[in-house]
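Trainee: What shape does this take:
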Amino acid sequence: MSTRSFVLTLSCDDKPGIVAAVTTELASLGANIAESNQFWDRQTGRFFMRIAFTAGEDVSRETVERSLKPAVDRFDMRINILDGDYRPKIIIMVSRFDHAMLHLLYQIRVGWLNAEVVAIVSNHEGSRRTAEIEGIPFHHWPVTKANKAEQEEKLLALVKETGTDLVVLARYMQVLSDTLSKRLYGKVINIHHSFLPSFKGARPYHQAHERGIKLIGATAHYVTPDLDEGPIIEQETGRVTHAMGPEDLVATGRDIESRVLAAAVKMHLEGRVMLNGHKTVVFS
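Mentor: The predicted structure is shown next:
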């Protein structure tokens, strides 16, 4: 018998009976739970849950939504349902350094990332050839103080036109405005070439070298109006030594950046990341 797969994520104030109410409704649909994760944040009193399940081919996303409505109303839940048959659409934004973008494109090509890149946007021409080879529309939008607002409006229009689910800043070295960050909150992931919150701003690897740091890393986070302070999704570090120069740190860092960004994008697209104020709940 053919089946369809779904991922349900929900959050609400913690109360007894949430899990029972949700799983009872899913059982009524003949659903089979493949994976279940839950977390109670005792500080905020919020409850978070992710359930991956399969159901008959006659069960649609709308069917699941209707079935869960009594539980949603009872517990005042915020829910999201991902359809396994849907391929999320992403826009990749990049500047001069394209290593993180190339890694994303490779992971999509080999099937590790389930996504469709609907556009590559850059303030430089360097990635046009890559876009042409991959058959992806390329948009060269140089950004200046005079045209920043106009270019961001073009980005918002592109997001709407393409039905984009996620914007990925793959070393896009332009700061998004507060207005854009708010309008796309929770839908933009950035890779910061530093193990935040240390070494913010420009040339973080050179800052690290000057301080004789022993571990370097990268941080993937959601973009907010607070520069490089958005909710963190994923981080990784690598060990370095006193014998390594700044360029050695840069090379090590680029490798880490690529992996961390791809991991963060994958977790987001699979519904494994839930916003919890200034933090995230990540179900691995």
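Trainee: When you work out contacts or count neighbours from here on, use the C-alpha atoms and nothing else.
Mentor: Will do.
Trainee: Contacts for stretch 115-127, please.
Mentor: The contact list for stretch 115-127 (CA atoms under 8 Å, 6 or more residues apart in numbering) reads 87-96, 98, 108, 131, 136-143, 162, 164, 172, 269.
Trainee: what secondary structure does the residue of the chain positioned farthest from its centre sit in?
Mentor: Residue farthest from the centre of the chain, counting by CA atoms, centre = their mean, is A243 at 35.0 Å. Assigned with DSSP: H, G, I helix; E, B strand; the rest coil, A243 falls in the coil class.
Trainee: now Y172
Mentor: Strictly by three-state DSSP, Y172 counts as coil.
Trainee: got the residue ranges for the strands in the stretch 151-284 of the chain?
Mentor: For the stretch 151-284 of the chain, applying DSSP state E, counting those that start in this stretch gives strands covering 166-169, 188-192, 215-222, 232-239, 273-276, 279-282.
Trainee: Give me the distance from stretch 212-232 to the chain's centre.
Mentor: Computed by CA atoms, centre = their mean, to the nearest Å, the chain-centroid distance of stretch 212-232 equals 14 Å.
Trainee: Flag every buried residue along it.
Mentor: Buried residues in stretch 212-232, counting neighbours by 16 or more other CA atoms under 10 Å, are found at 216-225, 228, 230-232.
Trainee: hmm, back to that, wait, which of the strands of the stretch 151-284 of the chain is closest to G56?
Mentor: Judged by CA to CA, the one of the strands of the stretch 151-284 of the chain that comes nearest to G56 is strand 273-276, at 26.3 Å.
Trainee: Which elements pack onto that closest one?
Mentor: Identification of packing neighbours for strand 273-276 by 3 or more CA pairs under 8 Å, 6 or more residues apart in numbering; DSSP states H and E yields strand 279-282.
Trainee: and this one, so I can compare the two:
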Amino acid sequence: MASNTFILVLSCEDRPGIVAAISTELAGLGANIAESNQFWDRSTNSFFMRIAFEAPERVTREDVERALRPAAERFQMRTTLTEAGRRPKIVVMVSKFDHALLHLLYQIRVGWLNAAVVAIVSNHEDSRRTAELEAIPYHCWPVSKDNKGEQEERLLQLVQETGADLVVLARYMQVLSDRLSKRLYGKVINIHHSFLPSFKGAKPYHQAHERGVKLIGATAHYVTPDLDEGPIIEQETERVSHALTAEDFVATGRDIESRVLARAVKLHLESRVMLNGHKTVVFS
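Mentor: Purely as a prediction, here's the structure:
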């Protein structure tokens, strides 16, 4: 029998009866729960939940929202309901290093990442050929101190016009303003070429090489006004040795960055990441 698949994520203050209330309403719609994850943060008494469920084809998104409304109001839930069959739209921003961009495009092409890149934005011309080959609109907007505000307004307009669900900074080497970071909070993911909170800012691999570390890594995080301090979504490390040069660190890091960013984007687009103050709850 044909069905519609939905994903519900919710958060609220923890108390008895939350799961039962949601499950009862879904059962009343004839829905079948395919996946359920939940987490109780005891330090803040906050409850987080993600449910993927299939409902009969006749059940619409509005039907689900109407059925869940009493429970949401009773427990003062913050809820987001998405249709799993919908293909999310993303805007990718890149500067000169394009390895993370190319990896995202590849994972979309082979079907591992369910997304549509509706625009590529850069402050350089280097990735225009890639965009043309993929038939993706390319916007080259050089950024200076004098036009930064104007270019960020163009980005906001682009996000609105394309209906983009997420902005991905795939080694975009410009710092977003506090204003833009606040406007798009929770909707911009950055890949930082370091295992945060170590080695923030510029040239982290060179910083790591100078310190003689034995592990280097990459961190995908949400962008906030505090540089490289946004809630962390995904991280990975790899062992290095004293025999490697700073350039070897950079080369090793490129592979890590590409993998980590792709995983973080996938987790976000599948509604598996929930903000919890300065941290995240990730249902993998």
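Trainee: thinking again about what came up before, would JSON lines of the strands of the stretch 151-284 of structure 1 with distance to A251 of structure 1 be doable?
Mentor: Shown next, in JSON lines, are those (distance: least, CA to CA, whole Å):
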{"stretch": "strand 166-169", "distance to A251 of structure 1": "19"}
{"stretch": "strand 188-192", "distance to A251 of structure 1": "15"}
{"stretch": "strand 215-222", "distance to A251 of structure 1": "11"}
{"stretch": "strand 232-239", "distance to A251 of structure 1": "11"}
{"stretch": "strand 273-276", "distance to A251 of structure 1": "29"}
{"stretch": "strand 279-282", "distance to A251 of structure 1": "28"}
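Trainee: Next, work out how far apart the residue farthest from the centre of structure 1 and D165 of structure 1 are.
Mentor: Separation of A243 of structure 1 from D165 of structure 1 (CA to CA, to the nearest Å) stands at 43 Å.
Trainee: For the stretch 1-150 of structure 2, which segments count as helices?
Mentor: Secondary structure of the stretch 1-150 of structure 2 by DSSP state H, counting those that start in this stretch: the helices cover 18-28, 61-74, 99-109, 128-134, 148-162.
Trainee: who wins for proximity to S36 of structure 1 among the strands of the stretch 151-284 of structure 1?
Mentor: strand 279-282 (12.8 Å).
Trainee: what's the burial count for the alignment partner in structure 2 of S177 of structure 1?
Mentor: Applying TM-score structural alignment, one finds that S177 of structure 1 aligns to S177 in structure 2. A count of nearby residues for S177 of structure 2, using other CA atoms under 10 Å, gives 16.
Trainee: so what's the closest residue to S177 of structure 2 other than its chain neighbours up against?
Mentor: Nearest residue to S177 of structure 2, sequence neighbours excluded (CA to CA, 6 or more residues apart in numbering): P225, at 6.9 Å. With contacts taken as CA under 8 Å, 6+ apart, P225 of structure 2 has the following neighbours: L176, S177, D178, R179, S181, K182.
Trainee: Which of these sits closest to I18 of structure 2?
Mentor: Minimum distance to I18 of structure 2 across these is 31.0 Å, recorded for K182 (CA to CA).
Trainee: contacting residues for that closest one?
Mentor: Contacts of K182 of structure 2 (CA under 8 Å, 6+ apart): T224, P225.
Trainee: Distance check, it against D226 of structure 2.
Mentor: Applying CA to CA, the value for K182 of structure 2 to D226 of structure 2 is 10 Å.
Trainee: now swap in A21 of structure 2 and tell me
Mentor: For A21 of structure 2, the distance to D226 of structure 2 equals 38 Å [CA to CA].
Trainee: mind checking what M267 of structure 1 lines up with in structure 2?
Mentor: Match for M267 of structure 1 (TM-score structural alignment): L267.
Trainee: Spit out the contact partners of its match.
Mentor: Residues counted as contacts of L267 of structure 2 (CA under 8 Å, 6+ apart) are V273, V282, S284.
Trainee: Counting neighbours, which of those residues comes out on top?
Mentor: Of the contacts of L267 of structure 2, with other CA under 10 Å as the count, V273 tops at 22 neighbours.
Trainee: Double-check that one against I232; I have them as touching.
Mentor: No - counting by CA atoms under 8 Å, V273 of structure 2 does not reach I232; the two are 9.9 Å apart.
Trainee: Can you check which residues contact both of those two?
Mentor: Both V273 of structure 2 and I232 are contacted by T280, under the criterion CA under 8 Å, 6+ apart.
Trainee: and stretch 58-73 of structure 2, how far out from the chain's middle?
Mentor: 26 Å.
Trainee: same thing with stretch 159-175 of structure 2?
Mentor: With CA atoms, centre = their mean, you get 11 Å for stretch 159-175 of structure 2.
Trainee: and what of stretch 149-165 of structure 1?
Mentor: 17 Å.
Trainee: Give me the contact list for that stretch.
Mentor: Against stretch 149-165 of structure 1 from outside (CA under 8 Å, 6+ apart): P88, K89, I90, I91, V118, W141, V143, L180, K187.
Trainee: can you do 10 Å?
Mentor: For stretch 149-165 of structure 1, contacts defined as CA atoms under 10 Å, 6 or more residues apart in numbering pick out 87-91, 115-119, 121, 123, 139, 141-144, 147-148, 166-167, 176-177, 179-180, 183-184, 187-188, 269.
Trainee: go on, stretch 98-112 of structure 1?
Mentor: 92-95, 113-117, 120, 126-127, 130-131, 134, 168-172, 191, 254-263, 265-266.
Trainee: who wins for proximity to A55 of structure 1 among the strands of the stretch 151-284 of structure 1?
Mentor: Closest approach to A55 of structure 1 among the strands of the stretch 151-284 of structure 1 (CA to CA): strand 273-276, 23.0 Å.
Trainee: Average offset of that closest one relative to structure 2?
Mentor: Here the mean offset of strand 273-276 of structure 1 against structure 2 after fitting is 0.2 Å, by mean CA distance after the TM-score superposition for structure 1.
Trainee: Can you tell me which of the contacts of stretch 115-127 of structure 1 are buried?
Mentor: For those, a neighbour count by 16+ other CA under 10 Å gives the buried set as 88-95, 98, 108, 131, 136, 138-139, 141, 143, 164, 172, 269.
Trainee: and the closest residue to N123 of structure 1 other than its chain neighbours, what is it in contact with?
Mentor: Nearest residue to N123 of structure 1 in three dimensions, chain neighbours excluded: P142, at 4.1 Å (CA to CA, 6+ apart). In this structure, P142 of structure 1 makes contact with S95, V121, S122, N123, H124, E125, K148, Q151, judged by CA under 10 Å, 6+ apart.
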